[in-house]
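> sequence plus predicted model, see below.
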Amino acid sequence: MSNNSNCLLVANIFAPIHGGSANVYASLCRLAPKGTMAVLATRHNYDLNEPIAGWQEHDRNCGYTVERLELLRSPVLPPPANKLVSVYRRLAIDLPIARQVLSKTLELIKRHQVGVICIGELVSMAWLGELARKLTGVRLMYYIHGEEVTTQFQAGSFGRKRLVYLRRADAVIAVSRFTRQTLIDLGIPAERIHLVENAVDTTRFCPGPVDQAFLERWGVSNKRLVVSIGRLIARKGFDRSIEAWPAVLERHPDAHLLIVGNGPQRAELEQLIDHHGVRHSVTLTGPVSDADLLAAYRSGEFFMMANRTLADGDTEGFGLVFLEANGCERAVIGGRAGGAVDAIKDEETGLLIDCQHPENIATAVVRLLDDRALRQRLQQNGLQHALANSWTTRALQFHQLCQSLVK
């Protein structure tokens, strides 16, 4: 094993994908001491079964090493019709991907004198961390956001194994106090858990003017814009936001919900928009550029992500988008669920509500649209909250942890 504290980060979800975990990993790499971070990522979205737009440009300009394979895990496919199909997939798809991933990982560990491997997705990549440690002696770290340890798995699946993997790790990072306590409750030794709370790059996510060109491009120049940003998956609550929108329109006919991002729930959300008759006042943008992402934050009257805990326990581990919106001096609405309670100071930087029920969402949206003084107070407090939670400090924490593991 190398005594070097250089770290190899392995992540299925990585920039230029827009989303909390992707932003977390990119920020750690960007602000780490030069030459200490390398990344193994993917060129293809495993859940959308489509290429990741803009990865070549990102990797050329990011300032740190990124190596990509087509996939790091098996793509999402329909359930196998029978055991024969399951065996075929295992032999023809799963194992070839795994061999390629392991080979590239070992190559990167050697080339970059890696002493620590950080696995960004426990569920799909724990096997890689364990095998890399066994073959090379690197220290093994898992980056835990929350849903990996709150989601209930069916009997016989990964659910029983994840605690074994976590207990064998050299270190486990928790992104919020909620996630840390969940890990402790599951029996992970507290001394092995390191709290590195999510933060925001306030040199990028900072106050700025409303982008009129952005508004015109999406046809919302004369609307009262509410912005939501994130991967289109169930726990983010975009479906509940759409269900709430007719009630918002009753009070504010000029309100418009702009949902920025992409994900496996997109087709379902499009159907919901049509079902509720709100096509004229709800827009799904799909993936956008970094510049347009910033324009979206700055151009809304406030930000909302109606996150909730699903029946299987899947929940937000933190909710980095809330801090990014605060950094752009925007008030936020979020769900009183998971780690969002660590990201939002209720009635100070935003509103925490029960987002299981669309009527609660509508009430909160109408309240902020009605009350300009409240919006201004929340956004001013939110900006100070963002400034107090900088990625520079968190990146230093991460690097110091890597150094401590190889001593």
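Received, thanks.

> CA atoms for contacts and neighbours, from now on please.
Will do.

> which stretches in the stretch 201-350 of the chain count as strands?
224-229, 255-260, 282-286, 302-305, 332-335, 350-353 (DSSP state E, counting those that start in this stretch).

> and of these, who's closest to residue 43?
Residue 43 sits nearest to strand 282-286 of all the strands of the stretch 201-350 of the chain, at 17.9 Å, using Cα to Cα.

> list the buried residues of that closest one.
282-284 (16 or more other Cα atoms under 10 Å).

> re the thing from before, of all the strands of the stretch 201-350 of the chain, which one comes closest to residue 103?
Here strand 282-286 is closest among those (Cα to Cα), at 33.9 Å.

> helices or strands up against the closest one?
strand 255-260 (3 or more Cα pairs under 8 Å, 6 or more residues apart in numbering; DSSP states H and E).

> comparison target below:
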Amino acid sequence: MKTIGHITTEYLPITETFVYHQIVRNSQFRNVVFTRKITNEQVFPINHLVRIQKEAELTNMLRKYQVDALHSHFGPSALYALQAKETLGIPMLTFFHGYDARKYPFLNNKVQEYQRLFTIGELFLTPSNAIKEELLSMGCPENKVRVSHLGIDINQFHYQPRTLDDKEKTIRIVSVGRLVEKKGHHLLLEALSIVKKKMSHFHLTIVGEGREYQNLVDQINRLKLHDHIHLAGKLHHSEVKSVLDKAHIFCLASVSGKDGDMEGLPVSILESQASGLPIVSTRHSGIPEGVVEGKSAILAEENNPTDLANKLLEMMSQPEKWIEFGSAGREWVVQHFNAEKQAEELRDIYFELLGNDRK
């Protein structure tokens, strides 16, 4: 059995369930994680987890565990592993997800190091064409970069048609994402202040925590939306699914941050579609690739709260179409974003890195 060495700067933030799935679903390989920091180990149990205190230790530990190929999760992890990769001559793929392709290299003066990585690394994966274009713009050879959509566990999400019965008047909207600028929660609040003037029977639950919390609280009070908004904070994955199950509409107002941070393809949109929720979101980064515009989702222009308000009003005023949108979204995710299919594709990529040695 071949050994894949997974490189992370931290194992594992609670928001990076998709990284965990990439590691554990490939049971045809012995998976060993090398990391500088360990968190949430009980949430993400794994057989082989190695903490690296100093960068110089990585080469020795890769040799000790007889690693055959490297999978670096995010660009900074790849830079961390690059010297060891060169020393040992181990093939490496790097999966970029969003901030590491646009924000990180420019804020941290890492563009030249990335260009060296593009020369030395064998393969680079991105969750969307938008992130692929970011790598190409920094000089990544086109023949080295591919789009590899993230998958979700379809069976974890119970599909249910969304309806609004005669007794139920409040339309429940949910948004899931860290409280950071690129998630656009501040724009969603602005949009809902416009919506409220025409349709006031709604309630929004925002799931997530982050540095924008107090700013959002202040904005909610300023816009007099405190009766319509609930900031739920960080929830366990099972609790998030429960919130999704109770909602009528999912909305994510993603936007490019002032510091250049951007989305890849938000997993929350895939999970919401798998649950049967109609989607309202923005034409930002990989989001148009993760939905079927006009069939599973209505998309607004990025950074335009007025347009977002109009799209929300359009969806809210047509509950008879929610089932149609939800059904189309579930089918789209099952066909194109199934974690089992993604694991098979990643398995084949590993074998390709190993020269198709399947022993």
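Perfect, thanks for sending it. These figures come from a predicted structure and were not determined experimentally.

> among the strands of the stretch 201-350 of the first structure, which is nearest residue 55 of the first structure?
Among the strands of the stretch 201-350 of the first structure, strand 282-286 sits nearest to residue 55 of the first structure (Cα to Cα), with 16.0 Å.

> can you redo the strands of the stretch 201-350 of the first structure as TSV with distance to residue 23 of the first structure?
Shown next, in TSV, are these (distance: least, Cα to Cα, whole Å):
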stretch	distance to residue 23 of the first structure
strand 224-229	13
strand 255-260	15
strand 282-286	17
strand 302-305	17
strand 332-335	19
strand 350-353	21
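
> among these, which is nearest residue 270 of the first structure?
strand 282-286 (7.9 Å).

> pull the residues that contact the closest one.
242, 256-262, 270, 273 (Cα atoms under 8 Å, 6 or more residues apart in numbering).

> and it against the second structure, how far off on average?
Once fitted to the second structure, strand 282-286 of the first structure is off its aligned match by 1.3 Å on average (mean Cα distance after the TM-score superposition for the first structure).

> how about residue 298 of the second structure, what's its match in the first structure?
With TM-score structural alignment as the criterion, residue 298 of the second structure lines up with residue 351 in the first structure.

> tell me the contacts of its match?
332-334, 344-345, 364.

> between those, which has the most around it?
In terms of neighbours by other Cα atoms under 10 Å, those top out with residue 332 at 34 neighbours.

> was I right to think that one contacts residue 300?
No: applying Cα atoms under 8 Å, one finds residue 332 of the first structure not in contact with residue 300, separated by 10.6 Å.

> tell me where the stretch 251-400 of the first structure has helices.
266-275, 290-299, 320-327, 340-343, 358-370, 372-387, 391-405 (DSSP state H, counting those that start in this stretch).

> sorry, back to before: who wins on neighbours among the contacts of strand 282-286 of the first structure?
Going by other Cα under 10 Å, residue 242 tops the contacts of strand 282-286 of the first structure with 29 neighbours.

> hang on, isn't it packed against residue 273?
Yes: using Cα under 8 Å, residue 242 of the first structure makes contact with residue 273 at a distance of 6.5 Å.

> need the contacts of strand 282-286 of the first structure in TSV with distance to residue 391 of the first structure, can you?
Supplementary listing: these in TSV, determined by distance: Cα to Cα, whole Å:
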residue	distance to residue 391 of the first structure
242	32
256	32
257	29
258	27
259	25
260	23
261	23
262	25
270	35
273	36
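
> which two from these end up farthest apart in space?
256 and 262 (18.6 Å).

> re the thing from before, pick the most buried one from the helices of the stretch 251-400 of the first structure.
Ranked by mean neighbour count, those are led by helix 320-327 with a mean of 28 (mean count of other Cα atoms under 10 Å).

> residues contacting that one, please?
19-20, 198-202, 205-207, 229-230, 297-298, 303, 331-332, 334, 343-344, 349, 379, 382-387.

> again, but for stretch 376-386 of the first structure
Residues contacting stretch 376-386 of the first structure (Cα under 8 Å, 6+ apart): 199-200, 202, 323-324, 326-332, 347-350.

> for that stretch, give me the average deviation versus the second structure.
Relative to the second structure, stretch 376-386 of the first structure is 0.9 Å off (mean Cα distance after the TM-score superposition for the first structure).

> onto which residues of the second structure does that stretch map?
Counting by TM-score structural alignment, stretch 376-386 of the first structure corresponds to 323-333 in the second structure.

> what residues are up against residue 4 of the first structure?
113-115, 403, 406.
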